[in-house]
Every structure is written in C-alpha cells, then in structure tokens.
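>>> no sequence on this one, just coordinates:
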C-alpha cells in the first residue's frame, strides 16, 4: 500500500506540474463586452488515484464522452441509484479510502459503486464523471454525474431521485473529465 501511495503521489505531482498553466476560457458574452470564466485543470483526489491503481479497467479513457438519453437509460440510472443507496449504510470514514460495495461507507463509496455498476452495464467511462461538491450546508460531498445527450444527471446518496446537475443545489469544486484521470476545477 505504501508503494502504491508513493506512485500515486508522484503521478499527481507530475500531472499538477504539467497542468498549472493550462486553463481555458468560456466566452459568456454580453452587450457591453466579453466576460471569461476560468476553469483550470485540477488534480484528482488522492483517494481516487489510489482507487485507480487497484481498478485500472475502470479508470481508462473511453472513446465516448456521453450516452444517448433514453427511457431505458433513465430506468437504469434510477435503479442503480436506488439499489446502491439501499445497500450501503452511511458511515463517515476516518480514512479516505474509496471502495466498491462496502457494507458501510461514505459518499465516495456510493459514487464508486454506482460507477462500477454502470460500467458493467455498458456505460462508457467517459460519460461517468465523479464530482466533488459543496452542499448548501457547506459540507464536502461526492456525487456521480452521467453525461447524456439531454444533459448531465446526478446520482447522489443523499437523494432518492435522479436530478439534472443544475438542480442539485451544490457548488461544484472539481469534476472528472471524459478522461477519468483528468479533472477540472470549477
């Protein structure tokens, strides 16, 4: 485990150094001028990087970055969200270890379990985006976003239903890109 942690930290440091200056602007436009919102490449959480060392197949970049929104997909997302929310009992962990299918876990364990189920159901990894957010109460939290042709939908252990990203009420801090190892700060 120590060797994996060292490797993950070295990879994170290299990615961080390479991406310090990489930012892109979004032209929001206006009648008076152009405003630009800056987004910078971010480093994945260390616990996510360690998870990827053990689950390489779930952390590879796929060729598809979104999926078609259909009633079948909507049903799959609702079913996975509901079943995982019921199967894991909430527990704030002392150590931040992202796990699959634990009996007890925190938000990141729900996220990774849902993500794994969806990958096994055929959803491309590029459409499954882990997001680190701040709740309206100011707490750190993690959710899973699924990018579809109808927008991004949030699977959340704090909700029984699937909602669109802009309906969560959360402030987004870091979100994985279509390449699960590359994240963006918001």
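Looks like it arrived, so ask away. Since this is a predicted model, take the numbers as computed values, not measurements. Numbering: from 1, shown residues only.
>>> C-alpha from now on. contacts and neighbour counts both.
Noted.
>>> And for residue 10, the neighbour number?
12 (other Cα atoms under 10 Å).
>>> At which residues are the helices of the protein located?
Counting by DSSP state H, the chain has helices at residues 2-19, 46-54, 71-87, 107-120.
>>> Just name the most buried of those.
Looking across the helices of the chain with neighbours counted as mean count of other Cα atoms under 10 Å, the highest average goes to helix 107-120: a mean of 22.
>>> Identify the residue spatially nearest to residue 107, adjacent ones excluded.
Counting by Cα to Cα, 6 or more residues apart in numbering, residue 107 lies nearest to residue 142, which is 5.6 Å off, once chain neighbours are set aside.
>>> And residue 185, by the same measure?
The spatially closest residue to residue 185, leaving aside those adjacent along the chain, is residue 174, at 4.4 Å (Cα to Cα, 6+ apart).
>>> Could you point out the longest strand of this structure?
What stands out as the longest strand in the chain, according to DSSP state E, is strand 140-148.
>>> the inter-axis angle of that strand versus helix 71-87?
160 degrees (axes from the mean of the first three to the mean of the last three Cα atoms, to 10 degrees).
>>> Mind listing what's buried along strand 140-148?
Counting neighbours by 16 or more other Cα atoms under 10 Å, one finds that the buried residues in strand 140-148 are 141, 142, 143, 144, 145, 146, 147, 148.
>>> can I get those residues in TSV with distance to residue 6?
Shown next, in TSV, are the buried residues of strand 140-148 (distance: Cα to Cα, whole Å):
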residue	distance to residue 6
141	26
142	24
143	27
144	27
145	29
146	31
147	32
148	36
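>>> Presented hereafter is structure B, for comparison with structure A:
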C-alpha cells in the first residue's frame, strides 16, 4: 500500500468529485449529490439544502487544480484549504475503517469536509513525493482525472471503459495498416 487507506479513499473521492464536472455535469441536483455522497461513503450530516449543493459544486474547480499544479503552487492551495476550514486533525475510529484522521467535525458543511479530506490527502501525497500519481486520463477526448495507485505507476486511463476504447482504436488502426500497407 502506497498511502494509508483513508488517504487513498480521499484522493479517489476528490477525483470522483472533480470528474462530476463532466462533460456532462453529473452533479446538478440534490438527488445526484445524495447519491454521490452515499457512493463515496461520506460520513456526517447531509442537509439536502440547495446551498449545500452549490458549495460542493463551487469546490470542484479548486480540487481540479490539485491535478494541475506543481508542488510549489500546490502547497499554498492545500494550506489555504486547511486554514479556511480551521482544520484540527483528530484520530477517529468508525465504520470499520480503523484509526484515521478527521480534521473537521462531522457537522461541518459537506463542502468543508470534502475540501479538508482532499487537502489532508494531498499533505500525504506531497510528503511522499508522489504528486506524479495524480493524472489526467490519456484517452482521446477524455479529460477525467484519476489517482494512479498501481505499483509501477502505469495507470494511464481513468476507467476500464477509456482503456478499452483506446485499445480497440489501436487495434483498428493496426488492422487498417496491415490491410493497406501503402
């Protein structure tokens, strides 16, 4: 394991949140937010108020920058996310996760909890010198982000679907070259 379980989950959840920007945008309703929160296993309160959805949607471009910046530019962003939330790390144990860190209370706004979880995970990424594991999908036409947690740093695509699509395109291209060697 490269990172602790909670760091890996937080990184993958941040990537999933960034990828909801689309196209198409898949986080436009309270119901979609509720499904996202449930699918990502977020703990704490979910108010269901429109402001909550708006705050989470506004967080996405900030988190997207985590995949774009170099270390020198990334650190102030991460520190800002932690400072703005007045993050105070605490060890917690819930839901069979074992001991892990929470840095804001469970009743903090959802967008704040998401921002701090992503920032705390990025602290581990920077400290481990593993910023290169934050990647953008290499599939043509896909701009989704992902976290390469493979041992040999070989993950190129955000999903199996993109990998299969690119493999099929490469196969068709090889076939066409064999049929028409001119």
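Looks like it arrived, so ask away. Just so we're clear, the structure is a prediction, and the values are computed from it rather than from any experiment.
>>> Could you report the TM-score for this superposition?
Scored against TM-score structural alignment, normalised by the length of the second structure, the superposed chains reach a TM-score of 0.29; 99 aligned residues with a Cα RMSD of 5.9 Å.
>>> okay, the helices of the first structure in a markdown table with distance to residue 37 of the first structure next?
Below are these laid out as a markdown table (distance: least, Cα to Cα, whole Å):
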| stretch | distance to residue 37 of the first structure |
| --- | --- |
| helix 2-19 | 17 |
| helix 46-54 | 26 |
| helix 71-87 | 31 |
| helix 107-120 | 28 |
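>>> Which of those helices sits closest to residue 131 of the first structure?
Residue 131 of the first structure sits nearest to helix 107-120 of all those, at 9.1 Å, using Cα to Cα.
>>> Quick one, which of the helices of the first structure gets closest to residue 185 of the first structure.
Of all the helices of the first structure, helix 2-19 comes closest under Cα to Cα, at 11.5 Å.
>>> follow-up on the earlier one: tell me which other helices or strands the longest strand of the first structure touches.
In this structure, strand 140-148 of the first structure packs against helix 107-120, strand 128-134, strand 151-155, with contacts taken as 3 or more Cα pairs under 8 Å, 6 or more residues apart in numbering; DSSP states H and E.
>>> report the angle between the axes of that strand and helix 107-120?
Taking the same axes, to 10 degrees, one finds strand 140-148 of the first structure and helix 107-120 inclined to each other by 20 degrees.
>>> roughly how far apart are residue 133 of the first structure and residue 117 of the first structure?
22 Å (Cα to Cα, to the nearest Å).
>>> again with residue 78 of the first structure
12 Å.
>>> Rebuild the helices and strands packed on strand 140-148 of the first structure as a markdown table, extending it with distance to residue 40 of the first structure.
A markdown table is the format used below for these (distance: least, Cα to Cα, whole Å):
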| stretch | distance to residue 40 of the first structure |
| --- | --- |
| helix 107-120 | 23 |
| strand 128-134 | 15 |
| strand 151-155 | 20 |
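>>> Relative to residue 42 of the first structure, which of the ones you listed is closest?
Comparing these under Cα to Cα, the one sitting nearest is strand 128-134, at 11.5 Å.
>>> The closest one to helix 46-54, inter-axis angle?
With the same axes, to 10 degrees applied, the angle from strand 128-134 of the first structure to helix 46-54 works out at 160 degrees.
>>> Now do strand 128-134 of the first structure: which elements does it pack against?
Here strand 128-134 of the first structure touches strand 140-148, strand 171-176, going by 3+ Cα pairs under 8 Å, 6+ apart.
>>> I'd like these laid out as TSV, including distance to residue 155 of the first structure.
Output for these, formatted as TSV (distance: least, Cα to Cα, whole Å):
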stretch	distance to residue 155 of the first structure
strand 140-148	5
strand 171-176	14
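>>> between these, which gets nearest to residue 183 of the first structure?
That would be strand 171-176 among those, by Cα to Cα, at 4.1 Å.
>>> which helices and strands does that closest one pack with?
Right, strand 171-176 of the first structure is packed against strand 128-134, strand 183-185 by 3+ Cα pairs under 8 Å, 6+ apart.
>>> Pull the number of nearby residues for the nearest residue to residue 134 of the second structure once chain neighbours are set aside.
Nearest non-adjacent residue to residue 134 of the second structure, counting by Cα to Cα, 6+ apart: residue 147, 4.8 Å away. Counted with other Cα under 10 Å, residues neighbouring residue 147 of the second structure total 25.
>>> ok, residue 147 of the second structure to residue 38 of the second structure distance?
Distance, residue 147 of the second structure to residue 38 of the second structure, using Cα to Cα: 20 Å.
>>> Also residue 92 of the second structure?
For residue 92 of the second structure relative to residue 38 of the second structure (Cα to Cα), the value is 20 Å.
>>> re the thing from before, give me whichever of the helices and strands packed on strand 171-176 of the first structure is most buried.
Stretch with highest mean neighbour count among those: strand 128-134 (a mean of 24; mean count of other Cα under 10 Å).
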